[in-house]
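**Student:** sequence and predicted structure are below.
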Amino acid sequence: MVGNLKPGSKLYEWFNDRLGLDELVAFAQHKTVPVHKHSAWYYWGGISLFCFLVQLFTGVLLLIYYRPGPDAHESVRQITYDIHFGWLIRSVHNWSANGFLLSVFVHMFSVYFMKSYQKPREFGWWSGMALLMLGLLFGFSGYLLPMDDLAFFATKVGLEIPNSVPVVGPTIASLFRGGSEVGEQTVQRFFALHAVVLPLLYLPLLFVHLWLVQKHGMSLPPSEQEKPVAKLKTIPFFPNFLLKDLAMWLIAMNVIALMASLFPWQMGKAADPLAPAPPGIHPEWYFMSPFQLLKIMGNLMPGALGEGVGMGVFTLGLALWCLIPLYDTKSAGGKRARNATYFGLLALGLYIGTTIWGYVGL
């Protein structure tokens, strides 16, 4: 039947009359992807998409057995130790979550340094930043759900980050907690956020982002824009680039499967709010940079003032990062383009440096 689905066949025409296959075929045949020494960075967006799809699939399987509320820890214990291959599904879910955020960060920085936020791709940049923020909320809300001691105390520490925002911070933290302390109400709220609210926000935005990428195509880095048109190389999106993209998906799948098999995701004992926090409690790696920045500013300034200043500096930097398309608007090199590159290098260095500092200082 698949072999009969060719242009001109009766089966093809039946589908074409109803779905407009001619438009899809014409688009696939004419869409091209630039080829240059930086082409490898194009695949990171696809890798992040693959990791997200793995998260969706494994998340649905985990939903079958997970019970939010007082039985949260016991349900995760049963998934990990009693349900056949439950440990594997949970490990794949957690490793793909880390792979998703890592690939999104790599994708974001590659887009930034290739200046793919410039006209007409500003909304692609802004939608991508919104997806990153939602992805971080996915990671934060999902981390508490096992309700073991590490997740419990790490969430308490993590909620100190929004709590340090002047005026609105305490209200936001209280809304997440469902009260003054992390407890069963917090687990239920995080579960609703993780499994219902965030997917409803993320999926439509993801489709908009993918549509923008398809509409504007892959951008050329500044070094390629200076070349004559005759010297620019391209490959067809279908099937050449698509097959390479799928090969990257296969590599990502193997990496996730290998990590899940060799390093299965562990869980600690049930959280005890009355017990002292274990030593070395800290947020996950993707929140370590702002956490360390708050610690640094807290050491330089007394109490809440230092944390407020630290959060203000981080928020200002994030705002400037998001608004960079309005500053660096020209495709050709210039003073603003160089300043934007320096700002990107500074942001990358600070993020990596403070993250490493946070782990070394534990």
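**Tutor:** On my side now, so go ahead. Numbering: from 1, shown residues only.
**Student:** please make it C-alpha for all contacts and neighbour counts, starting now.
**Tutor:** Will do.
**Student:** show me what secondary structure element comes after the helix ranked longest in the chain.
**Tutor:** Counting residues, the longest helix in the chain under DSSP state H turns out to be helix 86-113. Sequence order places helix 122-144 as the next helix or strand after helix 86-113, per DSSP states H and E.
**Student:** comparison target, given below:
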Amino acid sequence: MKVRLQKIYEWIDQRVQLQDLINFMGKKYVPVHRHSVWYYFGGVTLFLFIIQVFTGILLLFYYKGSADLAFESIQFIMSKVSFGWLIRSIHTWSANLFILSAFIHMFSVYFEKSYRKPREITWITGMLMLLLGLGFGFSGYLLPWNELAFFATKVGSDIIGDIPFIGEELKIFMRGGEDVTGATLSRMFGFHVALFPALFSILLIIHLLLIQRQGMSQPIDFENNSGNEISKMPFFPNFFLRDILFWLLVLNLLAVLAVFFPSELGRKADPFAPAPAGIKPEWYFLFMFQTLKYFPANIWIVEGEMLGIILFVAAGFLWLMVPFWDTKSSRGQKNRLTNYIGLFAVIFIIVLTILGWIS
């Protein structure tokens, strides 16, 4: 058996130079320090994206993206297709864990100042992927065409319509008209399975190439302390095997969530029915949704909700551009202001999400 495997390996190696790739990975090193654990969340996010793609393709075999058939096709998947309920639950839970892992990865990169020169483009591509990840969640939420998803999409797109200058046009473009209809479902389906995955894949390739080219960033404290002996581990097999271990732990967590807390379908959407009480977006939008509720109807001559959206857009843009305005970190100096801003953002998101969940 060992001889046969060796021959298979040699056959592949002669055609794709597999050994050269292994040698390349063996020459790459990963810094080892007290914050090294945060490196693994980038790999976990990638792993969950792969699960999303795989389970999404399986669901596509049976899903029908029209208002007349979408709900019934999900019912068929969950009740008639072998393990269809499990595949849908895995897809749903992996989407939530994907966004959670992406947020953790983003904040770990932020607090480690890993966005500083020469990694500005790596940071920007990562942030754009996070934005697309939220787009995955928003577009996929409507696809079951159930009551909760229908009215949550209506509320969410109404909020988008309050964006100054382009909001109304963007809302109509997303909905395919003035209201949430079958055209909205078709557009969300197209965004979810074609446009967003294509854009995400392009950014992912650029992101991974930049990481391979630049290597893993080290914390400023570690770089500035000349007394620190630089400790590193080979990417392959040491770091790679640890990465796989994290993936297996996440896979076990995903299996437990999917089996013991399966996704529910609810009732089919009825555009003419009144909206049920307590309609809320998914948890990763809750902090924004809850914040907008605290704004008064009008602040001077500006609508309160519009002002809130302007502030969120401005804050998001400043967050995206942090490599360019955090010049102290780029020079290898400590910048407590960025730490305080990041800490405030974490506390703000957690607290407002909890308030939105229990309200």
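**Tutor:** Nice, I can see it. The model shown is predicted, which means the values in this text are computed figures rather than measured ones.
**Student:** quick one: TM-score?
**Tutor:** After superposition, the two chains reach a TM-score of 0.94 (TM-score structural alignment, normalised by the length of the second structure), with 353 aligned residues with a Cα RMSD of 1.8 Å.
**Student:** thinking again about what came up before, in the second structure, what range does the longest helix of the first structure match?
**Tutor:** Using TM-score structural alignment, helix 86-113 of the first structure corresponds to residues 84-111 of the second structure.
**Student:** and if you look at stretch 159-171 of the first structure?
**Tutor:** Taking TM-score structural alignment, stretch 159-171 of the first structure hits residues 157-169 over in the second structure.
**Student:** trace Gly128 of the first structure over to the second structure, please.
**Tutor:** Gly128 of the first structure maps onto Gly126 in the second structure, by TM-score structural alignment.
**Student:** that match: what's it in contact with?
**Tutor:** 106, 203-204, 207 (Cα atoms under 8 Å, 6 or more residues apart in numbering).
**Student:** switch to 10 Å and redo it
**Tutor:** By Cα atoms under 10 Å, 6 or more residues apart in numbering, Gly126 of the second structure lies in contact with 42, 102, 105-106, 109, 120, 132, 200, 203-204, 206-208, 320.
**Student:** cool, and Gly59 of the first structure?
**Tutor:** Taking Cα under 10 Å, 6+ apart, we find Gly59 of the first structure in contact with 53, 66, 89-90, 92-94, 194-195.
**Student:** quick one: buried ones out of the residues you listed?
**Tutor:** Among those, those classed as buried by 16 or more other Cα atoms under 10 Å are 66, 89-90, 92-94, 194-195.
**Student:** pull the number of nearby residues for Ala332 of the first structure.
**Tutor:** 11 (other Cα atoms under 10 Å).
**Student:** ok, it to Pro221 of the first structure distance?
**Tutor:** For Ala332 of the first structure, the distance to Pro221 of the first structure equals 10 Å [Cα to Cα, to the nearest Å].
**Student:** list residues touching both of those two?
**Tutor:** By Cα under 10 Å, 6+ apart, no residue touches both Ala332 of the first structure and Pro221.
**Student:** pick out the most distant pair among the contacts of Gly59 of the first structure.
**Tutor:** Using Cα to Cα, the pair of these lying farthest apart is Leu53 and Tyr66, separated by 19.5 Å.
**Student:** gap between the residue positioned nearest the centre of the first structure and Met108 of the first structure?
**Tutor:** Closest to where the C-alpha atoms of the first structure average out (Cα atoms, centre = their mean) is Leu101, at 3.7 Å. According to Cα to Cα, Leu101 of the first structure and Met108 of the first structure sit 10 Å apart.
**Student:** and for His73 of the first structure?
**Tutor:** 35 Å.
**Student:** quick one: which of those two has more around it?
**Tutor:** More crowded of His73 of the first structure and Met108, by other Cα under 10 Å: His73, with 24 against 19.
**Student:** so the more buried one touches Arg67, yeah?
**Tutor:** Yes: contact criterion Cα atoms under 10 Å: His73 of the first structure and Arg67 qualify, at 8.5 Å.
**Student:** shared neighbours of the two, anything?
**Tutor:** Residues touching both His73 of the first structure and Arg67 (Cα under 10 Å, 6+ apart): 145-146.
**Student:** circling back to that earlier point, list the helices and strands the longest helix of the first structure packs on?
**Tutor:** Judged by 3 or more Cα pairs under 10 Å, 6 or more residues apart in numbering; DSSP states H and E, the packing partners of helix 86-113 of the first structure are helix 43-63, helix 72-81, helix 122-144, helix 242-262, helix 285-300, helix 335-360.
**Student:** buried sites along that helix?
**Tutor:** Residues of helix 86-113 of the first structure classed as buried by neighbour count (16+ other Cα under 10 Å): 86-113.
**Student:** does Pro31 of the second structure really touch Ser231, like I thought?
**Tutor:** Yes: taking contacts as Cα under 10 Å, Pro31 of the second structure lies within contact range of Ser231: 6.1 Å.
**Student:** those two: who's more crowded?
**Tutor:** Between Pro31 of the second structure and Ser231, counting by other Cα under 10 Å, Pro31 is the more crowded of the two (20 against 10).
**Student:** what's the counterpart of the more buried one in the first structure?
**Tutor:** Aligned by TM-score structural alignment, Pro31 of the second structure pairs with Pro34 of the first structure.
**Student:** wait, its match touches Leu232, no?
**Tutor:** Yes: here Pro34 of the first structure lies in contact with Leu232, judged by Cα under 10 Å, at a distance of 7.5 Å.
**Student:** related to what we said a few turns ago, so what would you say the end-to-end distance of the match of stretch 159-171 of the first structure is?
**Tutor:** As for stretch 157-169 of the second structure, its first-to-last residue distance stands at 11 Å under the measure Cα to Cα.
**Student:** post-alignment, the longest helix of the first structure versus the second structure, mean distance?
**Tutor:** Compared with the second structure after fitting, helix 86-113 of the first structure deviates on average by 0.2 Å (mean Cα distance after the TM-score superposition for the first structure).
**Student:** between the helices and strands packed on helix 86-113 of the first structure, which one is closest to Ala271 of the first structure.
**Tutor:** Taking Cα to Cα, helix 72-81 is the member of these nearest to Ala271 of the first structure, at 8.2 Å.
**Student:** residues in contact with the closest one?
**Tutor:** 62, 64-69, 71, 82-91, 144-149, 184, 187-188, 264-271.
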